[in-house]
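Peer 1: My questions are about this predicted structure, shown below with the sequence.
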Amino acid sequence: SNPLGVEEVKLTKEFYKYPTEPPFFVPDDALAHFRECVERGEEMESAWSTKFETYAKKNSVLAGEFQAVLAKELPNGWDAELPVFTPKDSLATRVSASQAEAAIAKKVWFLFGGSADLNESTFTDIKDGGDFERGNYDGRNPHFGIREHGMCSILNGLALHGGFIPYGSSFLCFTDYARGAIRLAALMELQVVFVFTHDSIGVGEDGPTHEPIEHLASLRAIPHLTVFRPGDANEAVEAWRTVMTHTQGPVLLALSRQKVPTLDRTKMAPASGARRGGYVISETQGRPADIILLGSGSELSLVVDAKAKLEDKGKSVRVVSMPSENIFEQQDQAYRDSVLPPAIRRRLAVEAGATMSWYRWVGLDGDIIGMTTYGASGKSEEVMKHFGFTVDNVVERALKLLAR
């Protein structure tokens, strides 16, 4: 809508018998009325400060905790009990992330949230935390109901008030319902945690309506929103570490419904590399890589396994895990080049989602195994195979790329 313009404003004032001069006229009684707010505000602030000082004298430890929380300080040892997973643990990242969250919740009482009535699938409720409801305000599990937009709006309100690290969970497909609230969390750079599971066609039997395709790419495009899609259990722990330490702007975790192998970190780089968004997890020793394979989430294990098969065919391979494109793009050029050397032009990215956000990393000489259609209904492994998310297809596409 357009502003009224000088003449229209004048005519409007004349109609309401309001002075037309000066152009911005504030009557004395209106000014006096609004100035009362200043005095009233000072009185309220002073009363609050006095009340808090009295409280602090009697409860110095709790008062200190309260001030630390408002200052977004984490308690000492908040990450002391984070789990470490070994290759025998084959877990969906929604499960490993849940275990990381539980370890943090034991130490951090102000981590507070729940699900849009989907805890049976997202596993985010705090065990023995009790329900947060009328008459039980020390409960740690609020019930938001089946309403993603309402849930995420409430999280934003909690973050704006301060004193909590609020989180909410649902299925990644349902970010569609909450996009306005997610976008506003990003716009205001609030420390809010969005935990979204069932992050790909790996959802299987739920079918195309519940299988996110375009969601990862479109969420990555939201300024100040950090999307983190861990590739194994130990990266899921790093995802929660990011959540707790990233105070400027929301973090969205995209977690798998299906089990994924836990990578053997005695033979590969430690999962702490995930803190930089992308990192080299393994490469053929002794000569420069012919090709770089990039993976995220449940597809990371495919590129790891493809490396061995390509080496059997005499190829030299570097494997890069990219759990967060948003964090990786914030790294300095030297680090990004150390992970993706500009001289190595043959790059193949694998992710069960829309391909759009990957072109920056694979370049014009690269290739992407991703989704260009909606998903399908069927067992997770069958759906994945149908759309080409297999080790054999990764190997085949890599060889085609190398033969160009």
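Peer 2: Done, it's in. Fair warning: this is a prediction, and the values are worked out from it, not measured in the lab.

Peer 1: Only C-alpha atoms from now on, for both contacts and neighbour counts.
Peer 2: Noted.

Peer 1: what sits against residue 199?
Peer 2: If you count contacts by C-alpha atoms under 8 Å, 6 or more residues apart in numbering, residue 199 has them with 171, 172, 173, 211, 212, 254, 255, 256, 257.

Peer 1: Now do the residue nearest in space to the middle of the chain against residue 306, distance only.
Peer 2: Nearest to the geometric centre of the chain sits residue 252, at 1.6 Å (C-alpha atoms, centre = their mean). To residue 306, residue 252 is 29 Å away according to C-alpha to C-alpha, to the nearest Å.

Peer 1: Kindly report the same for residue 175.
Peer 2: For residue 175, the distance to residue 306 - C-alpha to C-alpha - is 32 Å.

Peer 1: got it, and residue 113?
Peer 2: 39 Å.

Peer 1: now swap in residue 171 and tell me
Peer 2: For residue 171 relative to residue 306 (C-alpha to C-alpha), the value is 29 Å.

Peer 1: Compare these two (neighbour count), which wins?
Peer 2: Taking other C-alpha atoms under 10 Å, residue 171 and residue 306 do not tie; residue 171 has more neighbours (27 against 22).

Peer 1: is it true that the more buried one touches residue 203?
Peer 2: No - look at residue 171 against residue 203 with C-alpha atoms under 8 Å: they stay out of range, at 9.9 Å.

Peer 1: Tell me the buried residues in stretch 290-304?
Peer 2: 291-304 (16 or more other C-alpha atoms under 10 Å).

Peer 1: Nearest to residue 55 among those residues?
Peer 2: residue 297 (47.7 Å; C-alpha to C-alpha).

Peer 1: For that closest one, which non-adjacent residue is spatially closest?
Peer 2: residue 231 (3.7 Å; C-alpha to C-alpha, 6 or more residues apart in numbering).

Peer 1: Check residue 379 too.
Peer 2: Spatial nearest neighbour of residue 379, excluding adjacent residues (C-alpha to C-alpha, 6+ apart): residue 204 at 4.9 Å.

Peer 1: What of residue 355?
Peer 2: residue 370 is the one closest to residue 355 (C-alpha to C-alpha, 6+ apart), at 5.4 Å.

Peer 1: got another, please set it beside the one above:
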Amino acid sequence: MSSLKPTNIDELSVATIRCLAADVVAKANSGHPGMPMGMAPISQVLFSKLFRTSGAGKTPWINRDRFVLSNGHGCALQYIIAHLLGYELSMEDLKEFRQLDSKTPGHPEAGHDTPMVECTTGPLGQGISNAVGLAIAQANAAATFNKEGLELFNNFTYCFLGDGCLMEGISSEACSLAGHLKLGNLICVYDDNHISIDGDTACSFTEDVEQRYLAYDWHVLHVNDGDRDLAGMAKALEEAKKVTDKPTIIRLKTTIGYGSKIQGGAGTHGAPLKADDIEQLKEKFGFDPSKKFHIPQEVYDFWHQIQERGAGYQKEWDQMFEQYKSKYPAEHAELSRRMAGKLPNGWEKALPTYSPSDSAVATRKLSETLLSKVSAAVPELLGGSADLTGSNLTRWSDATDFQHPSSQLGNYSGRYIRYGVREHAMGAIMNGLHAYGLHIPTSGTFLNFVSYAVGAVRLSALSNFRAIWVATHDSIGLGEDGPTHQPIETAMALRAIPNLNFMRPADGNEVSAMYKVAIESAKTPSVIALSRQNLPQLEGSTIEKAEKGGYVLKEVENADVTLVATGSEVAIARDAAAELEKKGIKARLVSMPCFRVFDIQPMEYRRSVLPSGQPIISLEAYTTLGWHKYSHVQHGINRFGASAPAPQVYEKLQIAPKPFAEKAEKVIAYYKKEKIPLVSPIELTAAFE
């Protein structure tokens, strides 16, 4: 393959991709034609010579090569390739690029019925970080399931990325880790076209990328003519595949918008080409300028042969998997279960339960106990932490670290990843781990530092990816580290993300319930916020109740008020109810560990938890924003915290039984005096459901 010489069909195919990209973007009157035109040659080489696809129309093959377009603004290229390969992406779909409800949105979206899209990319740097996750997942699968003579997992992850991806800090985090882990199954192509939206990158990005990646301990190659040197590109990709102990980056010098009258300039980056430019482009490449969306039949035939080759790879693998079944039935059954996306039967029996007589324990410690039990019952859990293992308590007792064997610190079959201080990359890598299809990723950091990673968390939710964040030190209860570490607004910012479970358990049973929900939520990510300080085991809490997201912890007939709280404040609300009882005031107590899970319960159930008739007052050591959906009056913190021992901070900020009880008294008196009929906020939701 190193002696590859360009053929007529290669040249014709590259020209077809370039012209089609111009047509696709022009019809949408929106998009980025320059990158697809510039990277058409490397796409031709990669997919025609090296890439192992799945058969068209079949369930994606687990050992297929993976492709991630980190510079996702150029997704017209990805859609064109999927169409040429014969996947279920029609010419009409290409014509609907960037239109409402089409299969060809403006950036690649996983779970959008678009074939060949492994991960949702667009925010730059996310895709290369997803690719690192895919490579980790493959390495772990190979080390776990491969047997001598039966190499089930040997696929590569290929990633295209651009200058913008390299400028974003997340790529530095992810690529540094990839080099440390020696991920030889990861091959990246850097589109070095020297153009970003601001124009020539000389204005902002002049670093030596090759030296940077050599410092990361990557294998570094370059091809100086990415416009025409197909043989050089093939040689570079071949060499990359031979290096098994380092990831590879190929610096590919391309001309953005190659063939356009304005090639090489920022004008081709983010806007359609003008009609006369597209006409001369087609003439230049030997096409009829009057024909739009034209693909010569010989190009179709060539690409369909590539797909047939992929179907052959898939058939060979299926046959090998049958041999594997006869020799290793237990491993075959385990792998089949994981590929089917099913959890082990009875895994939930490993969830610990607690009673009020059990000791008060920090929920982060309860989480550690749970992970130690559940990790054996759910072997697809792949954990980790951003350098805070001893604080997050995310590593179970018998865990082996995921490390390259040469490090003597672990091996690739290990299930605990030392992410280092790289929260944002950790989130994006978890998305890649999920996308591979065999793992449930978990990771740990302080809750406030999930804010560093919100870009990746948001993409987890958008992609319907199950990624579980173990977010400890969840409130002012962390004490002395002060307001830089104490989350006030973080919870509500995360609750505002659609399809994300933000969970704040109050005791051991609620910790088990929240993990149960998170593990069973196959299409929803979760952030489980956990306390540093000890919390009591509550009377009335159970896994069954708590997994509904909100429930009555203490019911009282003819109550004067309902107190609703989350996490460490539930015990404070309980003690406030006791203070009120001394004065003859009856208070119901509700725990609300997860808004979203509560919101999807039947309306009748939600009414029973937060009924009309008496005031509902919420308590949480966060901003009060958002609580109006569940309570008439809110008690919280609408300022930053303070640096001091936790009890002093709670006292200063009035998050304590006595001030909360006093506020409840005033609220009850006010509504009685004004004779205002109290309708539960839940009823307002009911009126519009």
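Peer 2: Alright, I've got the coordinates. Since we're looking at a predicted model, the values are computed, not measured.

Peer 1: TM-score of the superposed pair?
Peer 2: The TM-score (TM-score structural alignment, normalised by the length of the first structure) is 0.93; 395 aligned residues with a C-alpha RMSD of 1.7 Å.

Peer 1: on that earlier part again, looking at it, the residue nearest to the centre of the first structure is touching residue 193, isn't it?
Peer 2: Yes - using C-alpha under 8 Å, residue 252 of the first structure is in contact with residue 193, at 6.0 Å.

Peer 1: Map residue 253 of the second structure onto the first structure.
Peer 2: With TM-score structural alignment as the criterion, residue 253 of the second structure has no equivalent in the first structure.

Peer 1: can you count the residues close to residue 253 of the second structure?
Peer 2: 19.

Peer 1: any idea how far it is from residue 191 of the second structure?
Peer 2: Distance from residue 253 of the second structure to residue 191 of the second structure, by C-alpha to C-alpha: 6 Å.

Peer 1: show me the residues around the aligned partner of residue 182 of the first structure in the second structure that make contact.
Peer 2: Matched to the second structure by TM-score structural alignment, residue 182 of the first structure sits across from residue 457. By C-alpha under 8 Å, 6+ apart, residue 457 of the second structure lies in contact with 427, 428, 525.

Peer 1: Give me the subset of these that lies in helices.
Peer 2: The helices, defined by DSSP state H, take in 427, 428 from the contacts of residue 457 of the second structure.

Peer 1: now that we have the contacts of residue 457 of the second structure, which one has the most neighbours?
Peer 2: Neighbour max across the contacts of residue 457 of the second structure (other C-alpha under 10 Å) = residue 427, 34 neighbours.

Peer 1: Alignment lookup: that residue to the first structure.
Peer 2: Residue 427 of the second structure maps onto residue 152 in the first structure, by TM-score structural alignment.

Peer 1: for the nearest residue to that match once chain neighbours are set aside, helix, strand, or coil?
Peer 2: Spatial nearest neighbour of residue 152 of the first structure, excluding adjacent residues (C-alpha to C-alpha, 6+ apart): residue 181 at 5.7 Å. Secondary structure, DSSP: H, G, I helix; E, B strand; the rest coil: residue 181 of the first structure is helix.

Peer 1: Same check on residue 443 of the second structure?
Peer 2: Taking three-state DSSP, the label given to residue 443 of the second structure is strand.

Peer 1: before we move on, what about residue 548 of the second structure?
Peer 2: Classified using three-state DSSP, residue 548 of the second structure is coil.

Peer 1: what's the burial count for it?
Peer 2: 23.

Peer 1: how close does it sit to residue 440 of the second structure?
Peer 2: 22 Å.

Peer 1: got it, and residue 237 of the second structure?
Peer 2: Taken as C-alpha to C-alpha, the span from residue 237 of the second structure to residue 440 of the second structure is 31 Å.

Peer 1: now swap in residue 283 of the second structure and tell me
Peer 2: With C-alpha to C-alpha as the criterion, residue 283 of the second structure and residue 440 of the second structure are 51 Å apart.

Peer 1: Between those two, tell me which one has more neighbours.
Peer 2: Shown here are residue 283 of the second structure and residue 440; by other C-alpha under 10 Å, residue 440 has more neighbours (25 against 14).

Peer 1: quick one, what contacts residue 440 of the second structure?
Peer 2: 380, 381, 382, 433, 434, 466, 467, 468, 519.

Peer 1: again, 10 Å this time
Peer 2: By C-alpha atoms under 10 Å, 6 or more residues apart in numbering, the residues touching residue 440 of the second structure are 338, 341, 378-383, 430-431, 433-434, 465-468, 518-519, 522.

Peer 1: Mark which of these are buried, thanks.
Peer 2: 338, 378-383, 430-431, 433-434, 465-468, 518-519, 522.

Peer 1: taking those residues one by one, which sit in strands?
Peer 2: Secondary structure from DSSP state E places 381, 382, 383, 468 of these in strands.

Peer 1: Thanks a lot, catch you later.
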